[in-house]
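**Student:** Give me coordinates for this.
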Amino acid sequence: MPGRLFLETPVTEIGQWAGRETVGVSDEPLRRNIAPGQEIVCLTADGFTRMRWGIIPVGRVNARGRPVMETIVNARSETVFDKSAFDGVGRAVVIVDGWYEWTGEKRKKTAWRITGAEPLVFSAITDLWIAPGGREVYQVATVTCEPNGDVKPIHHRMGVLLEKDAIDLWLTGTPEEVAPLMVPWPNGRLSIEEAADVDWDGA
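**Tutor:** Modelled structure (predicted):
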């Protein structure tokens, strides 16, 4: 949806692939298990930076004017530009090697590793949380849509994936211009295999 992400390609190589400088994030370690709540490397219109994965919506309200309480890890593409809770958010992309999903009942779940032929570019929204003491925490949430035929057998949602040449449009385009990007990834371009070799409690 994605549930967790992984990046085993050096960020410098990701930057070269995307045609962007990686100043400030080149020392990012390789990570097999990136969970919500952890920092993750993102690309904004201003370049690569680190953000917390999960938007704490302090001060944000829903359509009824009630505070949004839950941390937003994934935002639905169908409503991301309509909900008042997302007013004023920025945009970024998260470039990784892939993500994980799970199937099955609790304590009997099977983990699945999902990859593509190239790095995967997740569309995302960003926000700034002013933490206690005035500390600024930049936050990011991935955007999701209906699953394609590859993902549908294991999950009812998937992240909105972008072609490399659509990154600039997502980062700077109007909501109307980027709306056509928020669709399921074409079928047949993802590989899914069981992930039985990951330490889910480790990094």
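**Student:** alpha carbons only for contacts and neighbour counts from here, please
**Tutor:** Fine.
**Student:** and the residue nearest the centre of the chain, helix, strand or coil?
**Tutor:** Centroid-nearest residue in the chain, with Cα atoms, centre = their mean: residue 142, separated by 3.2 Å. Assigned with DSSP: H, G, I helix; E, B strand; the rest coil, residue 142 falls in the strand class.
**Student:** State the distance from it to residue 51.
**Tutor:** Remark: distance between residue 142 and residue 51 (Cα to Cα, to the nearest Å) = 12 Å.
**Student:** Ok, residue 187 next?
**Tutor:** For residue 187 relative to residue 51 (Cα to Cα), the value is 30 Å.
**Student:** Compare these two (neighbour count), which wins?
**Tutor:** With neighbours defined as other Cα atoms under 10 Å, residue 187 and residue 51 compare such that residue 51 has more, 22 against 11.
**Student:** quick one, what contacts the more buried one?
**Tutor:** The contact partners of residue 51, by Cα atoms under 8 Å, 6 or more residues apart in numbering, come to 39-42, 137-140.
**Student:** same deal with residue 177?
**Tutor:** residue 169.
**Student:** before we move on, the earlier item: closest to residue 9 out of the contacts of residue 51?
**Tutor:** The nearest member of these to residue 9, counting by Cα to Cα, is residue 41 at 12.3 Å.
**Student:** just checking, the closest one touches residue 47?
**Tutor:** No: judged on Cα atoms under 8 Å, residue 41 makes no contact with residue 47 at a distance of 10.3 Å.
**Student:** Another for comparison:
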Amino acid sequence: MCGRYTLSNKGKVKEKFNKEIIPNFNIAPRNDVLLINKEEKVCVMNWNYNPSWAKKPMNLINARSETLIEKPSFKESSRCILIADGWYEWQRERNIKKPYYHFRKNELVYFAGIYNKSSGCAIVTKESHKKFSFIHNRQPVLLEEKDFSKWLNGQDIFESTISEEIDFYQVNNKINNPKNNNPDNLLKFNKNDIINYA
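**Tutor:** Next up is the predicted model:
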């Protein structure tokens, strides 16, 4: 599951997409997020997917790549690409959850996504790369720029070499609260500075 991520590199977003952003160090479900839609246009959409036929909100934020094609919830969806520069994932140890930040040094990362115009978008996930699977068993599907058009036009691209370039480290549990949105979220965890922010 991918339930929290970041987009803070203003320079890279400006360079690649000519867009100005407000850095966000704790993007949470139901936030508005920056993405590339099926028409290959950069736009803002809500991170919260609901099939048009659903009688009650389903509020989906992830879609498993393994069942993407067959699941009724996603059959009417279009493809998109969410723009990010890292994501958080929690490692569970007994009753303790330790957050880790995953990132590609000095680069943006691109999550495969789906959307519909009546609600919003969801991140497509897959089994985690062996390098960081000890943290969590799922990760976003990461796309290379050369594969953008293929993904947006319906080709399934669930594997890339990008996962091999991902670094990660433990961060403070203050990111558990989505209201905590500042650059300190990205500082490496210091066990001498434990505060309960949940």
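**Student:** Surely residue 108 of the first structure forms part of a helix?
**Tutor:** No: assigned with three-state DSSP, residue 108 of the first structure falls outside any helix and is coil.
**Student:** what do we get in the first structure for residue 124 of the second structure?
**Tutor:** Aligned counterpart of residue 124 of the second structure in the first structure: residue 143 (TM-score structural alignment).
**Student:** Quick check: that match vs residue 196 of the first structure, distance?
**Tutor:** Taken as Cα to Cα, the span from residue 143 of the first structure to residue 196 of the first structure is 27 Å.
**Student:** of those two, who's got more company?
**Tutor:** Set residue 143 of the first structure next to residue 196 and count neighbours by other Cα under 10 Å: residue 143 wins out with 24 against 10.
**Student:** where's that one relative to residue 55 of the first structure, distance?
**Tutor:** 12 Å.
**Student:** and if you look at residue 159 of the first structure?
**Tutor:** 16 Å.
**Student:** Now do the contacts for residue 200 of the first structure.
**Tutor:** residue 33.
**Student:** mind listing the strands in the second structure by residue range?
**Tutor:** 5-7, 24-27, 32-36, 42-46, 62-64, 78-84, 86-93, 96-103, 109-115, 121-127, 138-140, 167-170 (DSSP state E).
**Student:** so where is the last one in the first structure?
**Tutor:** Strand 167-170 of the second structure corresponds to residues 191-194 of the first structure when matched by TM-score structural alignment.
**Student:** What of the second one?
**Tutor:** Mapped onto the first structure with TM-score structural alignment as the criterion, strand 24-27 of the second structure occupies residues 31-34.
**Student:** Have a look at how far, on average, that stretch is from the second structure.
**Tutor:** By mean Cα distance after the TM-score superposition for the first structure, the fitted stretch 31-34 of the first structure averages 0.3 Å away from its aligned residues in the second structure.
**Student:** Aligned to residue 101 of the second structure, what sits in the first structure?
**Tutor:** Using TM-score structural alignment, residue 101 of the second structure lines up with residue 113 in the first structure.
**Student:** meant to ask about residue 61 of the second structure, not that
**Tutor:** Per TM-score structural alignment, residue 61 of the second structure is aligned with residue 73.
**Student:** residues contacting the residue nearest to its match when sequence neighbours are not counted?
**Tutor:** In space, residue 73 of the first structure comes closest to residue 54 once its chain neighbours are excluded; the distance is 4.2 Å by Cα to Cα, 6 or more residues apart in numbering. Residues near residue 54 of the first structure by Cα under 8 Å, 6+ apart: 36-37, 71-74, 139-141.
**Student:** and if we set it to 10 Å?
**Tutor:** 35-39, 70-75, 125-127, 138-142 (Cα atoms under 10 Å, 6 or more residues apart in numbering).
**Student:** for residue 21 of the first structure, same thing?
**Tutor:** 11-12, 14-15, 47-48.
**Student:** ok, those vs residue 170 of the first structure, which is closest?
**Tutor:** residue 47 (13.6 Å).
**Student:** Could you check how far the closest one is from residue 12 of the first structure?
**Tutor:** 13 Å.
**Student:** between those two, which one's more packed in?
**Tutor:** Applying other Cα under 10 Å to residue 47 of the first structure and residue 12 shows that residue 12 carries more neighbours, namely 17 against 14.
**Student:** Having no further points to raise, I will conclude here.
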